[in-house]
Each structure stands twice: as structure tokens, then as C-alpha cells.
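Asker: my questions concern the predicted model and sequence given below.
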Amino acid sequence: MSEKTTPLPEKATPSGTHTAGAFDIRNIIGALLGIYGVILLLAGLFGDTASAKTGGINANLWTGLALAVASAVFLVWARLKPIVVPAHVEPVEDDPTRPAPRRRPADH
């Protein structure tokens, strides 16, 4: 009568792979847009609105809101579709046409 149950893995990724995490460019872009968005939101709420220059529209407030929304889109996108990094990548052979420094021979 006892049934064996196996616990489900928390993150279903193929064995030997991991995600890019904080090094995913979408996280970096989302964080920067979020920081600028919060700064502009605060400037729009508590700073001078400069109504004469913008035709009566609080440009800092609306731009801050737009940047906060764009930031949320990038961060949610990175969370829902993470970049999977393979476990093993073949080393790049030394290419004589590449402008980088040459590798030393193994016996050196």
C-alpha cells in the first residue's frame, strides 16, 4: 500500500546546463532602465515640472513611467525565457588570421 513518490526538481533544466543569470544582458538593461526610471519618477513627483518647456506635460513623470514599464518587460522576459549555457564548449583553435595574441605551444 505504500506508494513511492519522487520529488520533482525545482528547476527543470537539462543536466549539465545552467542559465546566464545576472550576466544576461536583458537583466543589465532592465536594471539600468529601472534605475533611470525611478530617478525620473522621483524628479517628476518632487521636482520642478518645467511646464513652460514641455507644454504643460510633466515629461519627467511620464518618461519615468515608460522606463519603469520597459524595465519590467526586460526583467520578466529574462525570467521567463532564460539563456541556457551549455556545460561544455569546445575550445577555439588558434586562428592565424585573428588579431588577438597567439597561444603558446603546449610544450613551452
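Answerer: Cool, the structure landed. Numbering: from 1, shown residues only.
Asker: from here on, just use CA atoms for contacts and neighbour counts.
Answerer: Will do.
Asker: where along the protein do the strands fall?
Answerer: For the chain, the strands defined by DSSP state E cover 18-19, 84-85.
Asker: elements contacting the last one?
Answerer: Meaning strand 84-85. Packing contacts for strand 84-85, counted by 3 or more CA pairs under 8 Å, 6 or more residues apart in numbering; DSSP states H and E, involve strand 18-19.
Asker: then the first one?
Answerer: With contacts taken as 3+ CA pairs under 8 Å, 6+ apart, strand 18-19 sits against strand 84-85.
Asker: for the strand it packs on, the distance to its chain's centre please.
Answerer: Taking CA atoms, centre = their mean, to the nearest Å, one finds strand 84-85 lying 14 Å from the centre of the chain it belongs to.
Asker: put this beside the first:
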Amino acid sequence: MASEGSGHSAGAFDIRTVIALLFAIYGVVLVVLGFIQPQAEIDKAAGLNINLWAGVGMVVFAAVFIAWARLRPITVPDDVEGGSTAE
């Protein structure tokens, strides 16, 4: 949620960006494996290239997360007044 005062975007430290990056990496790996796997492996899965489709789904999921992080960025306040410290 955006705050009322001034602040800056969380950017790369936004958890949605980290999750999207992980899903994108694993998704691309699965897409590549989906293209190079032998037909015998596809036949084991009732003719469905599950690696390819799971990879495409993960890449789409990552794109949605990146779009969400860009369209609704988390705003971190620049200064904290009266911040509590552990004593």
C-alpha cells in the first residue's frame, strides 16, 4: 500500500520481484527441457508435454508478478520518526 508521506519504492527488495525471478528461472529451464525431451518421456505422460506446459505457466506467473510489482509498487518511508530500538 502506498503511504501518505514521501518515500521510495522497495524496488528489487520487493518480495514479489524475488518470487517472480525464481519462477522465471525455473520456468525457462522447464521450457527448454520441454523442447529437448525425447518422445518416450512425453508418451509416459499420456502424450502431454508436461515440462513445456508447466514451464510456460511458470513464466506467465512470473510475468504477472512483475506486472503487479511495477503497477502497484510498495512505498517505503524515507524517514521514521520516533523509531523504537531494542533495549
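Answerer: Thanks, I have the structure now. Predicted model only: the values in this text are computed from it and were never measured.
Asker: out of the strands of structure 1, flag the one nearest residue 67 of structure 1.
Answerer: The minimum distance between residue 67 of structure 1 and these falls on strand 18-19, with 25.8 Å, by CA to CA.
Asker: now for the strands of structure 1, which one comes closest to residue 53 of structure 1?
Answerer: With distances scored as CA to CA, the stretch of the strands of structure 1 nearest to residue 53 of structure 1 is strand 18-19 (46.1 Å).
Asker: the closest one vs structure 2, average offset?
Answerer: Average distance, strand 18-19 of structure 1 versus aligned residues of structure 2 after superposition (mean CA distance after the TM-score superposition for structure 1): 0.4 Å.
Asker: and for stretch 34-41 of structure 1?
Answerer: Compared with structure 2, stretch 34-41 of structure 1 is 0.3 Å away on average (mean CA distance after the TM-score superposition for structure 1).
Asker: pretty sure residue 43 of structure 1 contacts residue 60?
Answerer: Yes. Under the criterion of CA atoms under 8 Å, residue 43 of structure 1 makes contact with residue 60 at 6.3 Å.
Asker: tell me the contacts of the one residue sitting closest to the centre of structure 1?
Answerer: Residue closest to the average C-alpha location in structure 1 (CA atoms, centre = their mean): residue 27, at 1.6 Å. Counting by CA atoms under 8 Å, 6 or more residues apart in numbering, residue 27 of structure 1 touches 74, 75, 78.
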